[in-house]
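> only geometry, no sequence info:
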């Protein structure tokens, strides 16, 4: 038997790694154009470049950075906006404000809701469903922590008195507007809402069924946001907005936008420092200055001035309102510290 002869086919050559050195230097993208993110849909981003709607994807170099409605971003690629075109988001501009929430009060994972908004509009029905002050308090804390102002929009005033909630929140510096249905189903009080939103980017947030989408449709008739009804048994609404979307409000100053968000049933504050929680309760913060040094402001804190503030109320109505505020604040503190069942629902 003759010995086997070998050729190059019998030699397995492992591909080399190449000689080009890796670098951390990224492209400068000096030709990028600036856009405004109006919506996010299953990994695709709807961006407005001047007045042209552009569909974009996120570049790999952004990693897990979240891109949310309200973001100002830089895009490269096809920004023509024609059907079938796709641009790439390569940079997120520094944000003026960032509204965040967590799943609960001990969850370390923050979820960015919107960016660069000036005002949080907490939409609350006065009836059907009943107002939930604990959720309002949570929203106020999150907004102040984000550097945003707060507007409380009370809807369905044709069904219940708006006085109690006005008296509860107006002294704390929260602006309040009220809307109601007229005989012809028109929304009354809309001019007051428009005046409060003029020239700003506002985020609308609220429980399902409070009339948030109805308010958005009144402000932006072309929006055609789906509206739902309140369940007669549970008193809760059905989710009708499935994703956040920024809408330009017609007939108002340039820069007037509303960002409609899905109905919320929880709003965790794990990302908010305890000192910031007190700052959001401005009426309590003023009284807390009289507390002894190191006071925790909890129910078992000795000589806490907040308890004296409730005890010195001029009448029972004021005492009840103060007690409710203090209870809400202490519940937030306990939930934030993990000493209470961390349930961010009202």
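Cool, got the structure. Treat the numbers as computed from the prediction; the structure is a model and nothing was measured.
> going forward, measure contacts and count neighbours with C-alpha atoms only.
Will do.
> now the closest residue to residue 205 other than its chain neighbours: how far from residue 174?
Distances taken as Cα to Cα, 6 or more residues apart in numbering place residue 122 nearest to residue 205, at 5.1 Å, with adjacent residues excluded. Remark: distance between residue 122 and residue 174 (Cα to Cα, to the nearest Å) = 10 Å.
> what do you get for residue 63?
For residue 63, the distance to residue 174 - Cα to Cα - is 38 Å.
> Same question for residue 96.
21 Å.
> go on, residue 287?
Distance from residue 287 to residue 174, by Cα to Cα: 18 Å.
> What of residue 30?
With Cα to Cα as the criterion, residue 30 and residue 174 are 43 Å apart.
> Which one's more surrounded, these two?
residue 174 (15 against 8; other Cα atoms under 10 Å).
> Pasting the second one now:
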């Protein structure tokens, strides 16, 4: 008795068996994927100078005869990592810098600082502005547009939160006396440089910038990009005028770019902003922007929130006996309330 079907008998007649059946190969390949990435031991060190639509301008060989600039892209494994101006990175591929070549960023080196802001105070999603800066140059105009103390306070909070030393530069002093405005920050240990009427404080700024990476921030229309052009001749950063109706400056610089100052150091010019959200900031760091108030809060009872309704807050006592100005404490409390909203 045969257990073979008619079809099996036909296959046996022609000499076929199961080993002759063709197995369709895996269309994705049979080699398993691995998360192990190349070490890229031949990578070269570089500084990110600017970012533009997925392309990164990177300087390699800094301070050597071989110094030159590359156009790069990011490696696939960095697709979820933000690469920003000021980053130190490792680059592979064609690093000749010849026209038409494209190198690849494969690593972001550890950052020393990160200057960040959020869209507003209720947004905890941070926007990284620059990396590895150690100074924040806050540019304000004595007039046209009118200086805003609370915006400067926000810059100071962001600087202290990032561990960056702030300084203030005042422009357009021929239009108004900045003294009354600067009184808001008289108790803070923040250097202030003023432009002379019709001139920029280049000679005074040069030794302050030398040896540092300084990021310049400021309200639109204060003359920040004009100051950068004066510090780095030939830069030609776009400049604009203040609207005569609204009194607001127009956004002119549309990108963040790192520039070498001929007298030493780097300056990073950023687009002008009218707001600076602090939703990402640690609340404890807000007080660090008000060092004059911080000394007084050491006398507060344990757990004091330093708000207007805080019982026995030492800030109220200091205002009452004249040690602190009421408007300075009010600015701090309004900023604190805004961040914790």
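Everything's here; your move. Only a predicted model underlies this, so the values are computations on that prediction, with no experimental measurement involved.
> and for residue 122 and residue 174 of the first structure, which residues touch both?
150-152 (Cα atoms under 8 Å, 6 or more residues apart in numbering).
> Residue 213 of the second structure corresponds to which position in the first structure?
Superposed on the first structure with TM-score structural alignment, residue 213 of the second structure falls opposite residue 201.
> tell me the contacts of its match?
Per Cα under 8 Å, 6+ apart, neighbours of residue 201 of the first structure: 116-119, 255-259.
> same thing but 6 Å
Listed by Cα atoms under 6 Å, 6 or more residues apart in numbering, the contact set of residue 201 of the first structure reads 117-118, 256-258.
> what about the helices in the second structure?
Taking DSSP state H, the helices of the second structure run over residues 6-14, 149-162, 179-182, 202-209, 224-231, 291-297, 314-320, 326-339.
> Just send the ones you listed back as JSON lines, with distance to residue 262 of the second structure too.
Formatted as JSON lines, the helices of the second structure follow (distance: least, Cα to Cα, whole Å):
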{"stretch": "helix 6-14", "distance to residue 262 of the second structure": "86"}
{"stretch": "helix 149-162", "distance to residue 262 of the second structure": "25"}
{"stretch": "helix 179-182", "distance to residue 262 of the second structure": "30"}
{"stretch": "helix 202-209", "distance to residue 262 of the second structure": "9"}
{"stretch": "helix 224-231", "distance to residue 262 of the second structure": "8"}
{"stretch": "helix 291-297", "distance to residue 262 of the second structure": "34"}
{"stretch": "helix 314-320", "distance to residue 262 of the second structure": "46"}
{"stretch": "helix 326-339", "distance to residue 262 of the second structure": "38"}
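> Mind putting those into JSON lines with mean neighbour count and distance to residue 239 of the second structure?
Below are these laid out as JSON lines (neighbours: other Cα atoms under 10 Å; distance: least, Cα to Cα, whole Å):
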{"stretch": "helix 6-14", "mean neighbour count": "11", "distance to residue 239 of the second structure": "85"}
{"stretch": "helix 149-162", "mean neighbour count": "22", "distance to residue 239 of the second structure": "21"}
{"stretch": "helix 179-182", "mean neighbour count": "13", "distance to residue 239 of the second structure": "25"}
{"stretch": "helix 202-209", "mean neighbour count": "14", "distance to residue 239 of the second structure": "18"}
{"stretch": "helix 224-231", "mean neighbour count": "21", "distance to residue 239 of the second structure": "6"}
{"stretch": "helix 291-297", "mean neighbour count": "17", "distance to residue 239 of the second structure": "34"}
{"stretch": "helix 314-320", "mean neighbour count": "18", "distance to residue 239 of the second structure": "42"}
{"stretch": "helix 326-339", "mean neighbour count": "17", "distance to residue 239 of the second structure": "30"}
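> Matching residue 141 of the second structure against the first structure, which residue comes up?
That one, residue 141 of the second structure, aligns with residue 125 by TM-score structural alignment.
> doesn't residue 155 make contact with its match?
Yes. Taking contacts as Cα atoms under 6 Å, residue 125 of the first structure lies within contact range of residue 155: 4.6 Å.
> dump the residue contacts of the counterpart of residue 173 of the second structure in the first structure.
With TM-score structural alignment as the criterion, the equivalent of residue 173 of the second structure in the first structure is residue 157. By Cα under 6 Å, 6+ apart, residue 157 of the first structure lies in contact with residue 180.
> again, only using 8 Å
125-127, 178-181.
> Closest one to residue 82 of the first structure out of those residues, please.
residue 179 (40.5 Å; Cα to Cα).
> right, and that closest one touches residue 156 too?
Yes. Between residue 179 of the first structure and residue 156 there is a contact under Cα atoms under 8 Å: 6.4 Å.
> Which position in the second structure pairs with residue 59 of the first structure?
Residue 59 of the first structure maps onto residue 75 in the second structure, by TM-score structural alignment.
> how many other residues sit next to that match?
Using other Cα under 10 Å: residue 75 of the second structure sits among 14 other residues.
> shouldn't it be in contact with residue 108?
No. Residue 75 of the second structure is beyond contact range of residue 108, at 10.7 Å (criterion: Cα under 8 Å).
> Pull the number of nearby residues for the aligned residue in the first structure for residue 95 of the second structure.
Mapped onto the first structure by TM-score structural alignment, residue 95 of the second structure lines up with residue 79. Per other Cα under 10 Å, the neighbour tally for residue 79 of the first structure reads 22.
> ditto for residue 109 of the first structure
Residue 109 of the first structure has 12 neighbours, counted by other Cα under 10 Å.
> Show me the strands in the stretch 201-346 of the first structure, by range?
Secondary structure of the stretch 201-346 of the first structure by DSSP state E, counting those that start in this stretch: the strands cover 201-205, 245-248, 257-260.
> again, but for the stretch 51-200 of the second structure
Ranges of strands within the stretch 51-200 of the second structure are 55-60, 68-74, 88-93, 103-108, 114-118, 126-131, 135-141, 165-171, 192-194, based on DSSP E, counting those that start in this stretch.
> mind putting these in a markdown table, mean neighbour count and distance to residue 341 of the second structure included?
Shown next, in a markdown table, are the strands of the stretch 51-200 of the second structure (neighbours: other Cα under 10 Å; distance: least, Cα to Cα, whole Å):
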| stretch | mean neighbour count | distance to residue 341 of the second structure |
| --- | --- | --- |
| strand 55-60 | 22 | 37 |
| strand 68-74 | 21 | 37 |
| strand 88-93 | 22 | 35 |
| strand 103-108 | 22 | 34 |
| strand 114-118 | 22 | 14 |
| strand 126-131 | 18 | 16 |
| strand 135-141 | 24 | 26 |
| strand 165-171 | 22 | 26 |
| strand 192-194 | 18 | 31 |
